[in-house]
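*Asks:* task: produce atomic coordinates for the following.
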Amino acid sequence: MGAFGRFWLADAISMFGTYITTVAVQVIAVVMLSASATEVGVLNAARWLPYLLFGLVAGVIVDRCRRRPMMIGTDLGRAALLGVIPALAAFDQLSMPALVAVVFGVGALSLFGDAAFQSFLPRIVERDRLAWANVRIEQTSSVAQTSGPLLGSALIKFLGAPLAVLADAVSYAVSGILVATLRGKEEVPERVERHLLTELREGLRWVYRHRMLAPLSITSHARFLFTAMASTAFVPYAVAAVGATGLGFAYAAAGVGTVLGGAVSLRVHRGIGLARTIVLGRLLVAAGFALVLTGDWAVFAGQFVVGLGLGVEGPHDVTYRQQVTPDRLQGRCNATIRSFNWGMITIGAPIGGVIGDLVSLPTAMIVGGTGMTVAALTLLTSAFRDADLPSHPR
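*Replies:* Predicted coordinates for the structure are as follows:
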């Protein structure tokens, strides 16, 4: 198995484990610890809070260090942290503060590990094959998103939620071992500048003063903001329309759509170009939320279209920034964009909830879909409309 094969396998194993834990932690909070809705909200926010607090600093640190050891360390660190949950449960010492602390710690390690992951990929994959590699990773993520929660539910039923979390801990340990087997010498980055604020500004300038990256990044932030608004309203809307079980199948439909979107994304790019491919993907996501509102069973079709759009768009914006960004700035570029993207979720989600409560759930989805559409069309009118990637292998 080649370097990318082991790299991809490590990511796939840990990704399946992550979706298992997503279900298991919720069950632990609600069933074992009798958490209130507010406490569940705090638990969910803890996963993304590190991106807001440390995201920009993480990019600087990733660019200062060798990335393979960082990936190994964050994988093994997450394995150890997740192992705390079943250990505390075994001694009847598990509490909501402890659960929140573990989730926050895993989120912080994921921030550094993910930034290193995206920055390391260009070192083991030729640049004209980056789009192909990112499509494969995106498809794996979609399969994990679809089947991981189902696998998690089965493990919870037969082993209990704490031991299901232990399965994720094992997956991170296996991932770390696989990454450790990657061959190739990785030089320590040259120590030219070690002033934190200077390095932060350099990363921000690269992203937001770049003629192509700036409009791509800013419209991506807007997409995450408005998608979070629509997604937040979608959950209670779908539960009312098709029930809690139906919601699970709707998410599965989205996963199937993402797999299919990823399968055709390279062909779409060859046919209509990079900018139009990304815009098409974002418009499909907006259309999917609109389709949801046309009837109860349209919940499934709408989510399929949402997933299709994510699959069409997903690999290409990541590939583009990997290709145009110098290696010494890869960590800061990826961490900056991801931090602001995920940060938009913490803003958009409550706004969507407030609109849903004060006006209506369909209104929140319409506002979100409209915002996504405007952001997508804005990208097409920017300098990014002329951007493209090198040709890929067929």
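*Asks:* use CA for all of it now, contacts and neighbours both
*Replies:* OK.
*Asks:* what about residue 142, how many residues nearby?
*Replies:* 26 (other Cα atoms under 10 Å).
*Asks:* that one: which element?
*Replies:* Under the criterion of DSSP states H and E, residue 142 resides in helix 130-159.
*Asks:* run this one through as well so I can compare:
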Amino acid sequence: MSRVFRHGGYPTFWTADTVSMFGSYVTTVALPVVAIGTLGASDTEVGLINGARWVPYLLFGLLAGVVADRYRRRPILVGADLVRAALLGLLAALAVTGALRIAGLVAFVIVFGALSLLYEAAHQSYLPRLVPPAALTAANARMEQSGSVAQTTGPFLGGSLVAALGAPLALLVDAVSYLVSGLLLATIRRPEPAPERHDRHLGRELREGLAWVYRHPVLAPYAITLHVRFLMASMTSTVFTLFVLRGLNPGLPGDRAAFGLGVVLAVGGLGALVGNSLSGLVGRYGIGRSILLERFGEPVGWIVAALAGAGVGGWILVGAAQFLVWAALGVSGPNEMGYRQAVTPDYLQGRMNATIRSLNWGMFTVGAPVGGLLAQHLGYRPAIWVGVAGLLAGAVAAALSPLRHARHPEPVPDGARRGAEGSPPATADRDR
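*Replies:* Below you'll find the model as predicted:
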């Protein structure tokens, strides 16, 4: 574990990411409480708010990848963090003064999502400039492990802050975390050369990123089935939040329900930590197998959630559901990211990540509102079952594709990968 921290700049990068994630999990609890408790949003409106954050991913995701490949990535990370800190401070002030409305919250979420999109395109593409290809899986695992600790304690902290101070003031904790993250990233002194400026053409650059992902023998089925997974997971997670806050124990006061949601999400963080700890062991048996374990394991967790009833037993089941879902995600996450980064040359890192992530998170623009509608018109448990069916269909499709044979490739010199525009690397044959 300690070896990866020997690479210059990585310890600071890891610290900034960890601080930011702690704050983000506070907002995970606080934002729906602002919508429901402060603004009185309906189930459908909550779904629209959840989906609004991902509209920029669907509309501008590919463009963000081009930006991350055209410019130095560290300044993008610093700027996005500092502006997001200011926006969260403004949102908290509007909520406290009673000036916030549903339309304003939706607008805020869209702008915040655009900044997060740009940040994430640069973030995942900056890591390969700090550590060599052989260390990428370990570097991603360390970051996901710290993220799992944040996920374990952050929602609990968020639920406690919401109960004690109210949701608007709890948002200020996340604002401070973005501020600290931005300042830490600004201190990294690892040289980052400016990207080459020749032959720039937006249309061609967009096509290169798309071709790299969707013509690759393994990345293509991986990405397509992952898009399906995100669509169904966005529906199910939206319904799950509403179910815990409103449907599990309908008579429970809002502040106590928010605290309960924080505890449940914290249990999910424990699951992610366990999964991350096992990711290296599972990855030895093949990247494809670790991904399939997640694809089939996640719906099992949501099935447990659908079986939860009222009372203490219900809270135990929704906590167990989050543990199972996040344990499956924790096993797969570092292996997935390490594979994607290792098979992609540096000049395509931003576009590869943005191509996959923009459509992944863009699925929330559809899935989250649909989840809210299903919850309002079918009920919480039937809506969860719809999501489970979709997740299982995507898992079967992934299992029948070349993805099941994917293994981490041997390092290949970047120049050797640039032979044909958008073509897969020389090591891709072993993944068929």
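*Asks:* average offset of the helix holding residue 142 of structure 1 relative to structure 2?
*Replies:* Overlaying structure 2 shows helix 130-159 of structure 1 at a mean distance of 2.4 Å from the equivalent residues (mean Cα distance after the TM-score superposition for structure 1).
*Asks:* immediately after that helix, which helix or strand?
*Replies:* Per DSSP H and E, the first helix or strand lying C-terminal to helix 130-159 of structure 1 is helix 161-180.
*Asks:* how about the secondary structure of the equivalent of residue 269 of structure 2 over in structure 1?
*Replies:* By TM-score structural alignment, residue 269 of structure 2 lines up with residue 255 in structure 1. Assigned by DSSP: H, G, I helix; E, B strand; the rest coil, the conformation of residue 255 of structure 1 is helix.
*Asks:* residue 255 of structure 1: neighbouring residues, count only.
*Replies:* For residue 255 of structure 1, using other Cα under 10 Å, the count is 28.
*Asks:* what sits against it?
*Replies:* Taking Cα atoms under 8 Å, 6 or more residues apart in numbering, we find residue 255 of structure 1 in contact with 142, 143, 145, 146, 304, 307.
*Asks:* before we move on, what about residue 71 of structure 1?
*Replies:* Applying Cα under 8 Å, 6+ apart to residue 71 of structure 1 gives the contacts 112, 113, 114, 116, 117, 176, 179.
*Asks:* alignment lookup: it to structure 2.
*Replies:* Checking TM-score structural alignment: residue 71 of structure 1 goes with residue 77.
*Asks:* leaving aside the residues next to it on the chain, what's closest to residue 218 of structure 2?
*Replies:* Of all residues not flanking residue 218 of structure 2 in the chain, residue 403 sits nearest, at 5.3 Å (Cα to Cα, 6 or more residues apart in numbering).
*Asks:* oh, that last question was meant for residue 249 of structure 1, not what I typed.
*Replies:* In space, residue 249 of structure 1 comes closest to residue 300 once its chain neighbours are excluded; the distance is 7.3 Å by Cα to Cα, 6+ apart.
*Asks:* how much space between that neighbour and residue 254 of structure 1?
*Replies:* As judged by Cα to Cα, to the nearest Å, residue 300 of structure 1 and residue 254 of structure 1 stand 8 Å apart.
*Asks:* same thing with residue 311 of structure 1?
*Replies:* Distance from residue 311 of structure 1 to residue 254 of structure 1, by Cα to Cα: 10 Å.
*Asks:* same deal with residue 103 of structure 1?
*Replies:* 25 Å.
*Asks:* to what extent is the alignment partner in structure 2 of residue 209 of structure 1 buried, counted in neighbours?
*Replies:* When structure 2 is aligned by TM-score structural alignment, the residue opposite residue 209 of structure 1 is residue 215. If you count neighbours by other Cα under 10 Å, residue 215 of structure 2 ends up with 14.
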